[in-house]
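Novice: next input, structure requested:
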Amino acid sequence: MQTIRKREGFEGQRAIVLPKKILEVCGYTPPVNALYITDIGFYPRAAYHYRERPNGISQNILIYCTEGKGWLEVPTGTYNVSPNEFLIIPADMPHKYGADEKSPWTIHWVHFKGLQAPYFGALLSRQFKEFVSYSPFLDDRIRIFDSIFKALESGYSLDNLTYSNISFAYLLASFSFPEKFASAHHTLEKDAVDTSIEYMQHHLDVSLTLEQMASAINLSVSHYSSIFRKKTGYSPVVYFNHLKIQHACQYLQFTTLRINEISVKVGIEDPYYFSRMFTKIMGISPQEYRNKKG
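Specialist: I've put the predicted structure just below:
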């Protein structure tokens, strides 16, 4: 059970909670099962942000504060958190944390699991002796975080999961070994599938046919479907539905919109069909998701 003092979101916030079925895939698929993200987000100036979990949770938690202040309470004591400090909470450890009332923190946060998660937790906390540590601000670290978020935001293909979670290990290394952290990153030219996914993301509020998706990048339906499935492991329609449900999760988590209103916002006119699709993909109903994350 967790207690949250503020239900509303924070202006500019972003968050992704991976579906249960995707996490099951992560749990048994090498190399992802070594270390994988379950939740990830960014909360700017998160006034009244507060979490209390008397029994902890099954994931490890990393929170990186870039501005403002916050605090952490674990069984070993209470710690203040300042800019350019990160906190690590091992799985199953009881904890509380929150934003400073006068200067609320801006945070990048990740929940993670995996076979190697305990090792990374021990590394980041110096064998569970330091739960809050300083690490100098590095632009490249934020760029890696953003690239991980963007990859997961683009869907849950095995390529995206593998890339984001291998990158996540690199992100964790930037906190443990900041002096050794490399900063070489290159922007790659988008291919047809990347362009199609970007097109989908810009049209989440409407219903697109397979023909419309293929036409948008000037390919035949058969060729488009073939290259899309080859790269992502999913058909374009299934992938598009995953993006819609991911977007719906944001509305459920950060707004008070009714479920039928959210359904319309993600281009699904029939709220009952939306609820069935949501439940199939996320493993729980929209209302259960809102209650769980609210």
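Novice: make it CA atoms for all contacts and neighbour counts henceforth
Specialist: OK.
Novice: start to end distance for stretch 79-95?
Specialist: For stretch 79-95, the first-to-last residue distance is 11 Å (C-alpha to C-alpha, to the nearest Å).
Novice: what's around G68, how many residues?
Specialist: The number of residues packed near G68 is 21, by other C-alpha atoms under 10 Å.
Novice: what about the closest residue to it other than its chain neighbours, how many residues close to it?
Specialist: In space, and not counting its chain neighbours, G68 is closest to W105: 4.0 Å by C-alpha to C-alpha, 6 or more residues apart in numbering. Using other C-alpha under 10 Å, W105 has 28 other residues around it.
Novice: now G12
Specialist: 10.
Novice: which residues touch the nearest residue in space to I57 that is not next to it in sequence?
Specialist: Closest residue to I57 apart from its sequence neighbours, by C-alpha to C-alpha, 6+ apart: D92 at 4.9 Å. Neighbouring residues of D92 by C-alpha atoms under 8 Å, 6 or more residues apart in numbering: N55, G56, I57, S58, Q59, N60.
Novice: quick one: contacts for the second one?
Specialist: G56 makes contact with A91, D92, M93, P94, H95, according to C-alpha under 8 Å, 6+ apart.
Novice: now the other sequence, so there's something to compare against:
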Amino acid sequence: MDTIIYNPPLIETPLDIFIHSAGITSRKSQQYAQASPFYNICYYIRGNGTHARNGARALPYGPGTVAVGEPGIHYTRIPRDSDSIDAQWINFTGPKADEIFSRYNTPAPHLFFAGNDVEYLRYFTMIFRALKAGTPDDTLSACAMLLPLIVETLRRKKAARRTTAPDEVNAFTAFCRKRLHETELPLDEFLARHRLSYESFRKKFRRDTGVAPRDYWLMAKLSEAKRLLKSTGLPVETISGKVGIEPPAYFSRLFRKKEGVTPTEFRERDIV
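Specialist: Below is the predicted model of the structure:
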């Protein structure tokens, strides 16, 4: 995944909300401790570690975790050794942001688990697409789309029963990502290692992510396939093997069924 950063010009807007920067970060994760002048919503695609707000007890983050930041509040992120990070984020300010946070925000938890929720992630996709276009009208559209993202984020944050993904959920998502090349998910191995029964783990995983364990594994495979299609020139046949969905003809049929386009069409179309 490539790093993409948008710095839209500040424009006069009746919405009273301003996007200062946004983007997709992909890099070696580094520890940081800072207080930002902006509100921030950050969705972690990859990477694990701990995250603390104003020196409070550090909470674990992992793929699918959303962190919410507020101006002037000190945050510390400590990545797990050797972990890289992929994340989507938006920095913003404005009277309307102040009003929404004043009405809906709860100080704790500052993290919650969204999983691979397509509807939630669509907000980021649409905002980034507008920012990429770069015109004043598109920037205004991005600010307008930010408003429902903020409200939905704070709603989920308030409703979160847990401060982040349960340990078993984070462990399983990491387990899956290390085995994307395998054709069969060694779920029994994971369950034995963590002393879990299949039925109890399936219910817990589905409750916290909205999908079954095997469905998540397939989603992770397709996510990696999309990354390879966009960031490399590897043939579709090679990508099919790298994500363990073979033969290539089956991979292409499955990809089209899930994504609505063939792998080649996905590679060629211009999307964020």
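Novice: TM-score for this pair?
Specialist: Overlay of the two chains. TM-score (TM-score structural alignment, normalised by the length of structure 2): 0.50; 155 aligned residues with a C-alpha RMSD of 2.4 Å.
Novice: other residues contacting the helix or strand where A122 of structure 1 lies?
Specialist: Using DSSP states H and E, A122 of structure 1 maps to helix 117-124. Contacts to helix 117-124 of structure 1, defined as C-alpha under 8 Å, 6+ apart, come from residues A34, L35, N60, I88, I89, P90, Q127, F128, L172, F175, S176.
Novice: now the helix or strand hosting K230 of structure 1: which residue numbers in structure 2?
Specialist: Element membership for K230 of structure 1 (DSSP H and E) is helix 221-232. Per TM-score structural alignment, helix 221-232 of structure 1 has no counterpart in structure 2.
Novice: translate the residue nearest to G68 of structure 1 into the numbering of structure 2.
Specialist: So W105 of structure 1 corresponds to I85, using TM-score structural alignment.
Novice: what's the mean deviation for the one helix or strand its match maps to versus structure 1?
Specialist: Using DSSP H and E, I85 of structure 2 maps to strand 84-93. By mean C-alpha distance after the TM-score superposition for structure 1, the fitted strand 84-93 of structure 2 averages 1.4 Å away from its aligned residues in structure 1.
Novice: by contact count, what packs against that strand?
Specialist: strand 18-28, strand 39-46 (3 or more C-alpha pairs under 8 Å, 6 or more residues apart in numbering; DSSP states H and E).
Novice: now distance to S135 of structure 1 and secondary structure too, for the contacts of G56 of structure 1, in TSV please.
Specialist: Converted to TSV, these look like this (distance: C-alpha to C-alpha, whole Å; DSSP: H, G, I helix; E, B strand; the rest coil):
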residue	distance to S135 of structure 1	secondary structure
A91	22	coil
D92	25	coil
M93	23	coil
P94	24	coil
H95	22	strand
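Novice: which one of these is nearest to E198 of structure 1?
Specialist: Using C-alpha to C-alpha, A91 comes nearest to E198 of structure 1 of the contacts of G56 of structure 1, at 35.2 Å.
Novice: what does the closest one correspond to in structure 2?
Specialist: In structure 2, A91 of structure 1 lands on P71 (TM-score structural alignment).
Novice: which ones are touching its match?
Specialist: Contacts of P71 of structure 2 (C-alpha under 8 Å, 6+ apart): A35, S36, P37, F38, Y39.
Novice: redo the residues you listed as CSV? Include distance to T139 of structure 2.
Specialist: CSV is the format used below for the contacts of P71 of structure 2 (distance: C-alpha to C-alpha, whole Å):
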residue, distance to T139 of structure 2
A35, 26
S36, 22
P37, 21
F38, 18
Y39, 18
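Novice: and of the residues you listed, the nearest to P60 of structure 2?
Specialist: A35 (19.4 Å).
Novice: so that closest one versus R77 of structure 2, what's the distance?
Specialist: 12 Å.
Novice: do P248 of structure 2 as well
Specialist: For P248 of structure 2 relative to R77 of structure 2 (C-alpha to C-alpha), the value is 40 Å.
Novice: hang on, the earlier thing: tabulate the helices and strands packed on strand 84-93 of structure 2 (a markdown table), appending distance to D167 of structure 2 and mean neighbour count.
Specialist: Formatted as a markdown table, these follow (distance: least, C-alpha to C-alpha, whole Å; neighbours: other C-alpha atoms under 10 Å):
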| stretch | distance to D167 of structure 2 | mean neighbour count |
| --- | --- | --- |
| strand 18-28 | 23 | 19 |
| strand 39-46 | 15 | 21 |
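Novice: what's the lengthiest helix in structure 2 packed up against?
Specialist: Determined from DSSP state H, the single longest helix within structure 2 is helix 136-159. Helices and strands touching helix 136-159 of structure 2, by 3+ C-alpha pairs under 8 Å, 6+ apart, are helix 95-104, strand 111-113, helix 118-133.
Novice: mind listing what's buried in it?
Specialist: 136, 138-147, 149-151, 153-154, 156-158 (16 or more other C-alpha atoms under 10 Å).
Novice: going by distance to P44 of structure 1, which of the contacts of helix 117-124 of structure 1 wins?
Specialist: Looking across these and measuring by C-alpha to C-alpha, the closest to P44 of structure 1 is I88, at 19.0 Å.
Novice: and the nearest residue to that closest one once chain neighbours are set aside, what does it touch?
Specialist: In space, and not counting its chain neighbours, I88 of structure 1 is closest to L62: 4.7 Å by C-alpha to C-alpha, 6+ apart. Applying C-alpha under 8 Å, 6+ apart to L62 of structure 1 gives the contacts F86, L87, I88, I89, W109, V110, H111.
Novice: which residue in structure 2 aligns with L62 of structure 1?
Specialist: Counting by TM-score structural alignment, the partner of L62 of structure 1 is I41.
Novice: separation between that match and H51 of structure 2?
Specialist: 14 Å.
Novice: A159 of structure 2 too?
Specialist: Counting by C-alpha to C-alpha, the gap from A159 of structure 2 to H51 of structure 2 is 19 Å.
Novice: sweet, I'm off.
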